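based on what follows, work out the 3D shape:
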Amino acid sequence: MNENDQRALVRDRYGAIAAGASAPSCCGTPKADDMARRMGYGEAELALVPDGANLGLGCGNPQAIGALQPGEVVVDLGSGAGFDCFLAAAQVGPGGRVIGIDMTHEMLAKARANAAKVGHANVEFRLGEIEHLPVADNSADVVMSNCVINLSPAKAQVFAEAFRVLKPGGRLAVSDVVGLKPLPAAMAADSGLLCGCVAGAARPAELEAWMRQAGFIDIRIEEKPESRELIKDWAPGQGVEDHVVSAVITARKPGTSEGAAAMTKLEIYDPAMCCSTGVCGPQVDPTLVTFAADLKWLAEQGVAVTRYNLGQEPQAFAANPEVVREMEIGMDRLPIIAIDGHIVSIGIYPTRAQLAAKLGIKDPASPCCTPKSGCC
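I've put the predicted structure just below:
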């Protein structure tokens, strides 16, 4: 199934739910309030939202983990009928603003009708895909989502978009399902389990790699083992609770006060090695020893250095389309060096001077200028 087919499948399924022609697919039962209570919503929260806003489509309570403050701007990815948006609106108050994004016309109409019931002036709902948010750059304080990112066929792009729309220092607050172990082939290919928030669940390591690629820091993925009792009801008798679990996912976009160096990401995609640096075993390559020392020096200069070992973290390679393209040309393209997501070196370990030059950092061991430049 290609990306467009997957989006169409999800759009049709949730459009039918909004229109009342289908029972809730993702994380839902006919008793939506009971489901919400099991996900951590309190009676006071349930009383705040208009009838019809809670469809039981979720696996947690993201606005509760977002630490929302009065006056903040919040974007909800996959806002459905508006349940979490209305709760967020109460927290940010009249000086704040909540923007719900959904790709389903029927859900959008339902959310707007719900907003009209209660006269929320600080909530709006926009038609759009979470991979292509109709939201301006650097405009949101918080991006939240409730059991929706797992439905996307392009999860890395979702996190890149969330990073784009967040202000410096902005926060990501997500409740979603994560994969514990691979699904059997029949379950992985089941369209019902895809729309039911099971077959599309990514592993925590994949999610972290995508968030780091986007630029997020302070990443935390906290699995909720107790959610298995909830999840087993999504597909009774199939044992899905052994394969996926709900998780709280939080991260932060670096603030402007943290400096440009902290914003610079240096990523190294290494070939398969016996350890994370290759500096191990009876015969150590001197080049790797020097390179490890150079990376330590760069980290001391404030550069965010991350290394991925093909033998240990293949998901990080698969999550970067540019790296995949290079590897398809040949495995001799490794190591691949990227700065802020852009490949700058292929097939070699650059020297400290070369890395410093690419990063715009002065290397004290290098001359202050080139010969005959007249600067010294």
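
going forward, measure contacts between C-alpha atoms and count neighbours the same way
OK.

how far does the host helix or strand of residue 218 sit from its chain's centre?
Secondary structure from DSSP states H and E places residue 218 in strand 217-224. For strand 217-224, the separation from the chain centroid amounts to 11 Å (computed by Cα atoms, centre = their mean, to the nearest Å).

for stretch 156-163, same thing?
6 Å.

just the strands in the stretch 1-150 of the chain please.
Per DSSP state E, counting those that start in this stretch, the stretch 1-150 of the chain carries strands over the ranges 73-77, 97-102, 123-127, 140-146.

which other helices and strands contact the first one?
Here strand 73-77 touches helix 83-92, strand 97-102, strand 140-146, going by 3 or more Cα pairs under 8 Å, 6 or more residues apart in numbering; DSSP states H and E.

equivalent analysis for the longest one, please.
Contact here means 3+ Cα pairs under 8 Å, 6+ apart; on that basis strand 140-146 packs against helix 62-65, strand 73-77, strand 166-179.

make JSON lines out of these and add mean neighbour count and distance to residue 32.
Converted to JSON lines, those look like this (neighbours: other Cα atoms under 10 Å; distance: least, Cα to Cα, whole Å):
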{"stretch": "helix 62-65", "mean neighbour count": "20", "distance to residue 32": "17"}
{"stretch": "strand 73-77", "mean neighbour count": "27", "distance to residue 32": "19"}
{"stretch": "strand 166-179", "mean neighbour count": "26", "distance to residue 32": "17"}
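
could I get those as a markdown table with distance to residue 203?
Shown next, in a markdown table, are the helices and strands packed on strand 140-146 (distance: least, Cα to Cα, whole Å):
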| stretch | distance to residue 203 |
| --- | --- |
| helix 62-65 | 19 |
| strand 73-77 | 20 |
| strand 166-179 | 5 |
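
to compare against the first, here's another:
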Amino acid sequence: MTQSISRPASSPTNLDYSIEQAVIERYEAGAQAPQPSLCCPTDYEGNYLAILPQEIIEKDYGCGDPTRFVNVGETVVDLGSGAGKNCYILAQKVGAEGRVIGVDFNDEMLTLARKYVDPMALKLGYSNTQFVKGKIQDLGLSLDLVAAWLREHPVSDLEGVAAYEAECDRLRREIPLVESDSVDVVISNCVLNLVRPEDKQQLFGEIFRVLKRGGRAVISDIVCDETPTAEILNDPELWSGCIAGAFREDEFLAMFEQAGFYGVEILVQQSEPWQTIDGIEFRSVTVRAFKGKEGACLDCKQAVVYKGPWKSVQDDDGHTLYRGQRMAVCAKTFDIYTSPRGPYSPDVIGLEPYDPVPPDSAPEFNCAINAIRAPREMKGADYTVTSTAEPTSCCEPQSSCC
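Presented below is the predicted three-dimensional model:
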């Protein structure tokens, strides 16, 4: 249901409030008692909520269901895991061979989520879920370890500050909260908008860092159709309520591109706005994006054919595919396009050369040229095979090929 809110143009602004403190206080309250205003109505897949404690269902807040895009056996990080609803859904989906890590900054929410780790493990028959304290824009730093260090080394002067900063750097390097290249999927449900604007670029960089090559981010969040007004941006209530920090819809997708992701795709978009404030519409979207286009471009004489229906399409790196044409691609791009777990394979046909070219002997490939791969280049200059069908092999009455 759309909520429309309007305020006088002369509404006073408050430049002195702390975004972070406003968010902490709002979600501390949400851990104590349900806060319906923090929820965007969401239908969750299947019956995964059936075994969850009612307290978690009532006190966990979101705007989508990124859990439906996670598979058995995967390692998943949930950013801003809150009361743990999404994590406990994921615990069922990934199974005993999978792993779920919930990351949150709010002590009240962490206490609530951790309360049910053992009871849920008993219900499931296995334990695969943990909740850790950290900022989602700094997934290298365990705040539980930082707190333990501070208890032993109270900071009272500049030397203490320097020692504290050095210890944080050491922890990120030697005992990271989430290791680099270690996660199959990063999900988040209506939390990225709560991060301060100056930290959002770092946030997307951290999501990219922890994902394995071929891994993906599946993020449900609130976006807006226009840039929020100054009045909205300076309202602490709207910050903690997932409004003021909402990404403009086009900029949200661009953030994934800038971080190095490919195959950025809107999976779900709310048709009607969740809220409208000062004429600006706020709605939920779920976006998926993949990691893994880094590396050298090598020419292994491969090609892909785009099936259609568009006359041509262009990917995040400027490769243009023309419908029905054998487009030359490097080995890396070929693997990305044809991977059954990636975003492109349903729309392309992958073509290998008759004589495979080993990557260790392949020359560099210029991905900027958007060239058509000649069939003779793939078959070989000396390919002179003549092959005809047997006269009765194709069009006999019982045949299915005619």
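
just the buried residues of the strand holding residue 218 of the first structure, please?
By neighbour count with 16 or more other Cα atoms under 10 Å, strand 217-224 of the first structure contains the buried residues 217, 219, 221, 223.

on that earlier part again, turn the strands of the stretch 1-150 of the first structure into TSV, columns for distance to residue 268 of the first structure.
Shown next, in TSV, are those (distance: least, Cα to Cα, whole Å):
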stretch	distance to residue 268 of the first structure
strand 73-77	31
strand 97-102	35
strand 123-127	38
strand 140-146	29
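
any idea which of these gets closest to residue 40 of the first structure?
Closest approach to residue 40 of the first structure among the strands of the stretch 1-150 of the first structure is made by strand 140-146 (12.5 Å; Cα to Cα).

contacts for the closest one next, please.
Contact with strand 140-146 of the first structure is made by 57-63, 66, 68, 72-79, 162, 165-167, 169-176, as judged by Cα atoms under 8 Å, 6 or more residues apart in numbering.

equivalent range in the second structure for that strand?
Mapping strand 140-146 of the first structure onto the second structure (TM-score structural alignment) gives residues 183-189.

please enumerate the strands of the stretch 151-300 of the first structure.
Remark: strands assigned in the stretch 151-300 of the first structure by DSSP E, counting those that start in this stretch are 166-179, 217-224, 244-252, 265-270.

in a markdown table, list those strands along with distance to residue 294 of the first structure.
A markdown table is the format used below for these (distance: least, Cα to Cα, whole Å):
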| stretch | distance to residue 294 of the first structure |
| --- | --- |
| strand 166-179 | 29 |
| strand 217-224 | 22 |
| strand 244-252 | 27 |
| strand 265-270 | 12 |
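
residue 200 of the first structure: which of these is closest?
strand 166-179 (8.5 Å).

have a look at how far, on average, that closest one is from the second structure.
Comparison of strand 166-179 of the first structure with the second structure after fitting gives an average deviation of 0.7 Å (mean Cα distance after the TM-score superposition for the first structure).

could you tell me where that strand falls in the second structure?
So strand 166-179 of the first structure sits over residues 211-224 in the second structure, by TM-score structural alignment.

and that stretch, how far from the chain's centre?
Relative to its chain's centre, stretch 211-224 of the second structure lies at 1 Å (Cα atoms, centre = their mean).

and what of stretch 126-136 of the first structure?
Centroid separation between stretch 126-136 of the first structure and its chain, computed with Cα atoms, centre = their mean, is 15 Å.

what residues of that stretch count as buried?
Under the neighbour-count criterion of 16+ other Cα under 10 Å, stretch 126-136 of the first structure has 126, 127, 128, 129, 130, 131, 133, 135 buried.

widest-spaced pair of the residues you listed?
For those, the farthest-apart pair by Cα to Cα is 126 and 131; their separation is 13.7 Å.

between the two, what contacts are shared?
Shared contacts of residue 126 of the first structure and residue 131 (Cα under 8 Å, 6+ apart): none.

show the contacting residues for residue 363 of the first structure.
Residue 363 of the first structure touches 352, 353, 356, counting by Cα under 8 Å, 6+ apart.

show me which helix runs longest in the second structure.
In terms of residue count, the longest helix belonging to the second structure (DSSP state H) is helix 158-174.

against the first structure, where does that one fall?
Going by TM-score structural alignment: helix 158-174 of the second structure matches no residues.

same for that helix, what does it pack against?
On a contact count with 3+ Cα pairs under 8 Å, 6+ apart, helix 158-174 of the second structure meets helix 143-152.

okay, the angle between the helix it packs on and strand 129-133?
Orientation of helix 143-152 of the second structure against strand 129-133 (axes from the mean of the first three to the mean of the last three Cα atoms, to 10 degrees) gives an angle of 50 degrees.

now helix 143-152 of the second structure: how far from the chain's centre is it?
30 Å.

next one: stretch 36-50 of the second structure
Computed by Cα atoms, centre = their mean, the chain-centroid distance of stretch 36-50 of the second structure equals 19 Å.

could you do stretch 149-165 of the first structure as well?
Distance, centroid of stretch 149-165 of the first structure to centroid of chain: 6 Å (Cα atoms, centre = their mean).

same question for stretch 318-338 of the second structure.
Centre-to-centre, stretch 318-338 of the second structure and its host chain are 24 Å apart (Cα atoms, centre = their mean).

ends of it, what's the gap?
17 Å (Cα to Cα, to the nearest Å).

ok, back up a step: among the strands of the stretch 151-300 of the first structure, which is nearest residue 33 of the first structure?
Nearest to residue 33 of the first structure among those is strand 166-179; the distance by Cα to Cα comes to 17.6 Å.

packing partners of that closest one?
Using 3+ Cα pairs under 8 Å, 6+ apart, strand 166-179 of the first structure sits against helix 62-65, strand 140-146, strand 244-252.

if we can go back for a sec, of the buried residues of stretch 126-136 of the first structure, closest to residue 227 of the first structure?
Closest approach to residue 227 of the first structure among those (Cα to Cα): residue 130, at 25.1 Å.
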